[in-house]
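Novice: whatever this is, show me its structure:
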Amino acid sequence: MIRYSLKCSNAHEFDSWFQSAAAYDSLRAAGHVSCAICGAPDVEKLLMAPAVRPARHAATPQPATPLSQPKTEVEQAIAALRAQVEANSEYVGLNFAAEARKMHDGLSQERAIYGEARPEEAKKLIEDGVPVAPLPFLPKRKAN
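Specialist: Modelled structure (predicted):
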């Protein structure tokens, strides 16, 4: 595993773990790396110094480095929106399009949901009159 410090085209800095340097390169080339704060797809690696501890301190646990906190009013507003959505909605993951369609067609109980959809799925929902809207953030994902 390798941790990279990343920066998006909107100047948001964050860290992320990857299986290897090659895994990062292939994920980025496939468009699967985006900003953890705003979702921008243009992300680049920052220069990093390796975290090397002298042997005498190897047994001393080091504190975890938190992801960057929202700095601007816009970032704070997006963070507040994320908290509101996560507290009052059900995350349905990659089943978002199917769940939204079931609710629209009356086949499932209406409730507040959020999740992920491919662009063509989202476009089809909108064309079919299903009331959906994009969120200005990506869902939190569990890391291994």
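
Novice: please make it C-alpha for all contacts and neighbour counts, starting now.
Specialist: OK.

Novice: from the chain's centroid, how far away is the helix or strand hosting W17?
Specialist: Per DSSP states H and E, W17 falls inside strand 13-18. Counting by CA atoms, centre = their mean, to the nearest Å, strand 13-18 is centred 11 Å from the centre of its parent chain.

Novice: for it, packing partners?
Specialist: strand 2-8 (3 or more CA pairs under 8 Å, 6 or more residues apart in numbering; DSSP states H and E).

Novice: can you point out the buried residues in the strand it packs on?
Specialist: 4, 6-8 (16 or more other CA atoms under 10 Å).

Novice: which parts of this protein are strands?
Specialist: Per DSSP state E, the chain carries strands over the ranges 2-8, 13-18, 43-45, 90-93, 113-115.

Novice: mind putting the ones you listed in JSON lines, distance to M103 included?
Specialist: Listed next are the strands of the chain as JSON lines, based on distance: least, CA to CA, whole Å:
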{"stretch": "strand 2-8", "distance to M103": "35"}
{"stretch": "strand 13-18", "distance to M103": "35"}
{"stretch": "strand 43-45", "distance to M103": "35"}
{"stretch": "strand 90-93", "distance to M103": "13"}
{"stretch": "strand 113-115", "distance to M103": "10"}
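
Novice: of those strands, give the one that comes closest to R28.
Specialist: strand 43-45 (8.1 Å; CA to CA).

Novice: please generate a structure for the following sequence too, so the two can be compared:
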Amino acid sequence: MIVFDLACDAGHRFEGWFASSDDFAGQQARGLVTCPECGSAEVTKAPMAPAVPRKGNQVAETRPQQAMVSAPLPPEAVEVLAKLAALQKEALKQSRWVGKDFAEQSREMHYGERDVETIHGQATLEEARDLLEEGVAVMPLPFPVAAPEDLN
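Specialist: Presented below is the predicted three-dimensional model:
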């Protein structure tokens, strides 16, 4: 499998997994590669950082595995994903990016230490579990969100 960083004509960045470069080209030519955020089929490969192998004395970072689909999705699924991406985009317009401070700021709002507002950011799986155990209302976003400083 090959992982490509992709970008749509609206500037949204996302990843795609393909069996080969030819597989990507074939799916793209058939209009099967679409942006999960806006549904655009005008998708191209984005510049990628090279994969540099770790040194033999470095510990590998462990991440939970992600469920993947290797076949093109049915049109109904593509439509649902496009609607979900549009809903997330609208919701994030009313939200403020807080980056890695997400867990801390969510906790402060929950305990009344600051004004409540809608925020989004990054949290580790452990931080998210801790928040949920404390009764803090949080949820994962269905699609990845880039930090504002990473957007063009």
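
Novice: got a TM-score for the two of them?
Specialist: Taking TM-score structural alignment, normalised by the length of structure 1 as the basis, the two superposed chains have a TM-score of 0.57; 105 aligned residues with a CA RMSD of 3.6 Å.

Novice: re the thing from before, just the angle for the strand holding W17 of structure 1 relative to strand 2-8, thanks.
Specialist: Put simply, strand 13-18 of structure 1 runs at 140 degrees to strand 2-8, going by axes from the mean of the first three to the mean of the last three CA atoms, to 10 degrees.

Novice: how about the longest helix along structure 2: buried residues?
Specialist: If you go by DSSP state H, structure 2 has its longest helix at helix 75-93. Of the residues in helix 75-93 of structure 2, 78, 81-86, 88-89, 92 count as buried by neighbour count, 16+ other CA under 10 Å.

Novice: ok, and the closest non-adjacent residue to the residue nearest to the spatial centre of structure 2?
Specialist: Centroid check for structure 2 by CA atoms, centre = their mean gives P144 as the closest residue, at 1.2 Å. Distance criterion CA to CA, 6 or more residues apart in numbering; nearest residue to P144 of structure 2, sequence neighbours excluded, is F14 at 7.5 Å.

Novice: pretty sure that neighbour sits in a helix.
Specialist: No: per DSSP: H, G, I helix; E, B strand; the rest coil, F14 of structure 2 lies outside any helix segment and is strand.

Novice: what does E134 of structure 2 align to in structure 1?
Specialist: Here E134 of structure 2 is matched to D128 in structure 1, going by TM-score structural alignment.

Novice: what about its match, distance to H104 of structure 1?
Specialist: D128 of structure 1 sits 10 Å away from H104 of structure 1, taking CA to CA, to the nearest Å as the criterion.

Novice: looking at the two, which is more packed in?
Specialist: Of the pair D128 of structure 1 and H104, H104 is the one with more neighbours under other CA atoms under 10 Å, namely 17 against 11.

Novice: got the contact list for that one?
Specialist: Taking CA atoms under 8 Å, 6 or more residues apart in numbering as the criterion, H104 of structure 1 is in contact with 110, 130.

Novice: tell me how far the aligned partner of it in structure 2 lies from V69 of structure 2.
Specialist: Residue pairing (TM-score structural alignment): H104 of structure 1 is matched to H110 of structure 2. Here H110 of structure 2 is placed at a distance of 37 Å from V69 of structure 2 (CA to CA).

Novice: do A77 of structure 2 as well
Specialist: Counting by CA to CA, the gap between A77 of structure 2 and V69 of structure 2 amounts to 12 Å.

Novice: next one: D23 of structure 2
Specialist: Distance from D23 of structure 2 to V69 of structure 2, by CA to CA: 14 Å.

Novice: the more surrounded of those two?
Specialist: Legend: neighbour count by other CA under 10 Å for D23 of structure 2 and V69, higher for D23 (13 against 7).

Novice: point me to the helix or strand that includes that one.
Specialist: Per DSSP H and E: helix 21-29 holds D23 of structure 2.

Novice: what does stretch 76-93 of structure 1 correspond to over in structure 2?
Specialist: By TM-score structural alignment, stretch 76-93 of structure 1 lines up with residues 82-99 in structure 2.

Novice: if we can go back for a sec, quick one: contacts for the match of E134 of structure 2?
Specialist: Contacts of D128 of structure 1 (CA under 8 Å, 6+ apart): none.

Novice: do E121 of structure 1 as well
Specialist: Applying CA under 8 Å, 6+ apart, the residues contacting E121 of structure 1 are A97.
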